[in-house]
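> fold the stuff below for me.
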Amino acid sequence: MWRYAKMHISNKQMLLKTCVVVILLSDFSIAKDWCYFGCENSLPHWGKHYPKCNGRKQSPINIDTQKVVKNQELGSVDLINFSLPHTMKMLKNNGHTVECELKEGAVGVRGGGLKHKYTALQFHFHWGGKDLVNHPGSEHSLNGHRSPLEMHIVSRRSDLNDSTAAKVQDGFAVMGFFIESNEKEKQKETSQVWESFTDYLQKIPRKGDKVRIMEPFSMHQLLKGVDLSKYYRYNGSLTTPPCDEAVVWTIFKDPIRISKDLLLRFPTKISFGNVYRPQQPLNNRVVYASTALTAGYTGTTEHILHHPTNQGP
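Predicted coordinates:
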């Protein structure tokens, strides 16, 4: 009897271990690396390993400015410490994009109808091919027009960590900036800053390469020329796996304008291109327009996405 019981327990332990191994292998399969093209888990297969990529509130989208809802509660976005130098820590090539890591807790975002304060974590880029005209790389578009590049500044709710933020629809706030070519003299100062910033690209051509940012850049210098009161707002997702539907998107109308040769540094200095996700269905979501985009409108909207709150810096 004891021998049978011992064997029975042993079999149960073996079954438990087998189940654990199966679960771990399953999790490993789900967490396998992804790519845009050229690998097993490329764009058409994201939904297989990351089911959230099949959701109904996915990003990016096209913004039809004739169908946006006017929202008088969306004022200017408050960018905390964006004018401070030395907030950029490291520029790295992660095999999917070029990502600039920001110093922990150095900069943040609030206001502009956001319900919470957010801590900026990093910013990265999406671009197309070497032919900027026929192969633009922005993920979002305005009335069907896509720009050569798009920059995303990713921030997380200051009261949450990454895992908890991914579970709520406003866990992350991502600001999208279109980047266009402009050779006008008034943009000379902006291009000079971008020239110094993009000089780093030649140091990180391959996946895994990284370089420390030494120049005293400020985030504000990269955004010169953008009216922070003119933007569109909607609820969506991360545009890369796991595609969590946990993002409050702010897409600014005014583009950042830099010289064409600086735009070309992204698809030429980095060993890959066409790093963008195709646009996703809106699926009855509402896209809102900020107050500055609806000047003269005196009514209110039936659906309000977020209410501004007063928070400390």
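> hey, let's count contacts and neighbours off CA atoms from now on
Noted.
> sec struct for residue 27, please.
Following DSSP: H, G, I helix; E, B strand; the rest coil, residue 27 is assigned to helix.
> that one - how many residues pack around it?
When neighbours are counted by other CA atoms under 10 Å, residue 27 registers 12.
> over to residue 204?
Close neighbours of residue 204, defined as other CA under 10 Å, add up to 19.
> so it sits against residue 93, correct?
Yes: at 5.9 Å, residue 204 counts as touching residue 93 under the criterion of CA atoms under 8 Å.
> who touches both of those two?
Each of residue 210 lies in contact with both residue 204 and residue 93 under the rule CA atoms under 8 Å, 6 or more residues apart in numbering.
> can you give me the helices in the protein?
Secondary structure of the chain by DSSP state H: the helices cover 2-30, 46-49, 162-165, 188-198, 219-222, 260-263, 265-269.
> what residues sit buried inside the fifth one?
For helix 219-222, burial by neighbour count (16 or more other CA atoms under 10 Å) applies to 219, 221-222.
> repeat that for the last one.
Within helix 265-269, the residues scored as buried using 16+ other CA under 10 Å are 265-267, 269.
> centre of the chain to that helix, how far?
A distance of 20 Å separates the centroid of the chain from that of helix 265-269, by CA atoms, centre = their mean, to the nearest Å.
> same thing with the second one?
Here helix 46-49 is found 19 Å from its chain centre; the criterion is CA atoms, centre = their mean.
> can you pull out the residues in contact with it?
Residues beyond helix 46-49 that count as contacts (CA under 8 Å, 6+ apart) turn out to be 29-32, 34, 41, 53-54, 241.
> now for the closest residue to residue 274 other than its chain neighbours, how many residues are close by?
Distances taken as CA to CA, 6 or more residues apart in numbering place residue 128 nearest to residue 274, at 3.8 Å, with adjacent residues excluded. Residues near residue 128, counting by other CA under 10 Å, number 25.
> sequence B follows; please return its structure for comparison with A:
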Amino acid sequence: MTFAYLCLFLSLHVIRVRSSEDWCYDILNTCDAHSCGGTQAWKSIEECGGNKQSPINIVTRKTVLDEKLNHIVFHGYDKGHSYALNNTGHSVQLTLTGPNDITISEGGLGGTYLAAQLHFHWGSTSTFGSEHSIDGERYPMELHIVHKKPTGRSAAGSSGEAGSIAVLGFFFEVQTNNNINFDPIIKELPKIQAKDSTVTLNDIILQNLIKDVKTDNYYRYEGSLTTPPCSEVVTWTVFPDPIKIGESQLKEFYTRVYYSSDAIMTDNFRPVQEIGSRTVYRSGVEAILSHSTFVFFSLVVAYFVSAP
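From the prediction side, this is the model:
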């Protein structure tokens, strides 16, 4: 039995993840009896073996237009607040809860959702690191802004009703120049290198972080949290227009932060999951605008043709 085959055997047949707190990404999977097993071992954790798991690969030609997916209303995104930035041991997270409510509504969400936190997923280079992909294309990093219904369970909870959590997913695209809107977060990364370390950021305006994105253009599907317990309670909104970020800024994520004292935090993404019988819908705002424009010009042409 070769060493590589032995590792695979141990990962799939010996290792068992005990709880939703005992898991890791593939980069930390090792060939020993104490290994966490990587993402393959997640299937034994609560809902991680379900049939509505996230992330997925969005095949654009198979998406279905839904004109009910209109403008998303962002409330409080334009206000500056102080938030705690911390190293969770799996990502860099900004806690958004506090006295100032930040919400999203409309956009076919069927209610108002309260912002809970945002976090990032990245790779080990500037080439790939996103969780979702579009037509097989992956991006170097992905931002998730997690919201929950005010009467629902915690966004990190292991149970709840379908649609009790709404997550906005944003891709990143590398450019030469730095994106100054992310400087307040990136310059503090050296202070949260260790797991569970925290620092306070002041006057953070969420709208500035996503200003590159056309928020009327998005995909929508029903899925799960992308980390254990993988609860299948998430309404996903994924925006194809990427946020711009400097290559040197991106590098700070995969060189500054650590899972543990001897393991740098890289490749903290879950592989794409089977979409199964689910449908991915695309927003109808642009289609509605295009139709309205067509109708307008048709009326103009008809007027001049019929004019004496």
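> TM-score of the superposition?
Once superposed, the chains reach a TM-score of 0.80 (TM-score structural alignment, normalised by the length of structure 2), with 260 aligned residues with a CA RMSD of 2.0 Å.
> which one, of the helices of structure 1, ends up nearest to residue 278 of structure 1?
Closest to residue 278 of structure 1 of the helices of structure 1 is helix 46-49 (CA to CA; 12.2 Å).
> buried residues in the closest one?
Within helix 46-49 of structure 1, the residues that qualify as buried are 46-47, 49, counting by 16+ other CA under 10 Å.
> and what of stretch 267-285 of structure 2?
For stretch 267-285 of structure 2, the buried set under the neighbour-count rule, 16+ other CA under 10 Å, comprises 267-273, 275, 280-285.
> can you redo those residues as CSV with distance to residue 130 of structure 2?
CSV is the format used below for these (distance: CA to CA, whole Å):
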residue, distance to residue 130 of structure 2
267, 9
268, 9
269, 7
270, 9
271, 9
272, 10
273, 13
275, 17
280, 18
281, 20
282, 20
283, 22
284, 25
285, 26
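> out of those residues, which is nearest to residue 59 of structure 2?
Comparing those against residue 59 of structure 2 with CA to CA picks out residue 280 as the nearest, at 8.4 Å.
> the closest one matches what in structure 1?
By TM-score structural alignment, residue 280 of structure 2 lines up with residue 287 in structure 1.
> mind listing what that match touches?
Applying CA under 8 Å, 6+ apart, we find residue 287 of structure 1 in contact with 63, 67-69, 232-234.
> how about stretch 242-249 of structure 2, aligned to which bit of structure 1?
By TM-score structural alignment, stretch 242-249 of structure 2 lines up with residues 255-262 in structure 1.
> which residues are in contact with the matching stretch?
In contact with stretch 255-262 of structure 1 (CA under 8 Å, 6+ apart) are residues 177-183, 187, 190-191, 194-195, 198, 222-226.
> which members of those are classed as buried?
For the contacts of stretch 255-262 of structure 1, a neighbour count by 16+ other CA under 10 Å gives the buried set as 177-181, 187, 190-191, 194-195, 198, 222-224, 226.
> would a markdown table of the buried residues of helix 265-269 of structure 1 with distance to residue 142 of structure 1 be doable?
Shown next, in a markdown table, are the buried residues of helix 265-269 of structure 1 (distance: CA to CA, whole Å):
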| residue | distance to residue 142 of structure 1 |
| --- | --- |
| 265 | 24 |
| 266 | 22 |
| 267 | 23 |
| 269 | 28 |
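> of the residues you listed, just say which sits nearest to residue 151 of structure 1.
Using CA to CA, these come closest to residue 151 of structure 1 at residue 266, 11.9 Å.
> which residue comes closest to the aligned residue in structure 2 for residue 119 of structure 1 once chain neighbours are left out?
Under the alignment (TM-score structural alignment), residue 119 of structure 1 pairs with residue 114 in structure 2. Leaving aside its sequence neighbours, residue 114 of structure 2 sits nearest to residue 103 (CA to CA, 6+ apart; 4.5 Å).
> need the counterpart of the one you found in structure 1.
Checking TM-score structural alignment: residue 103 of structure 2 goes with residue 108.
> list the contacts of that match.
79-82, 117-120, 155.
> ok so, going back, nearest to residue 246 of structure 1, of the buried ones among the contacts of stretch 255-262 of structure 1?
residue 177 (19.2 Å).
> contacts only, for the equivalent of that closest one over in structure 2.
Under the alignment (TM-score structural alignment), residue 177 of structure 1 pairs with residue 170 of structure 2. Residue 170 of structure 2 is in contact with 142-144, 238-243, counting by CA under 8 Å, 6+ apart.
> if you rank the residues you listed by neighbours, which is first?
residue 142 (25 neighbours).
> which one in structure 1 is aligned with that residue?
Counting by TM-score structural alignment, residue 142 of structure 2 lines up with residue 150 in structure 1.
> surely residue 233 of structure 1 meets residue 249?
Yes: counting by CA under 8 Å, residue 233 of structure 1 does reach residue 249; the two are 5.5 Å apart.
> just how off-centre is the longest strand seen in structure 2 within its chain?
Using DSSP state E, we find that the single longest strand of structure 2 is strand 234-246. Averaging C-alpha positions (CA atoms, centre = their mean) puts strand 234-246 of structure 2 7 Å from its chain's average.
> mean deviation of it from structure 1?
Taken against structure 1, strand 234-246 of structure 2 registers an average deviation of 0.6 Å after superposition, with mean CA distance after the TM-score superposition for structure 1.
> who's in contact with the closest residue to residue 34 of structure 1 other than its chain neighbours?
With CA to CA, 6+ apart as the criterion, residue 34 of structure 1 has its nearest non-adjacent residue at 5.0 Å, and that residue is residue 41. Residue 41 of structure 1 makes contact with 32-35, 49, according to CA under 8 Å, 6+ apart.
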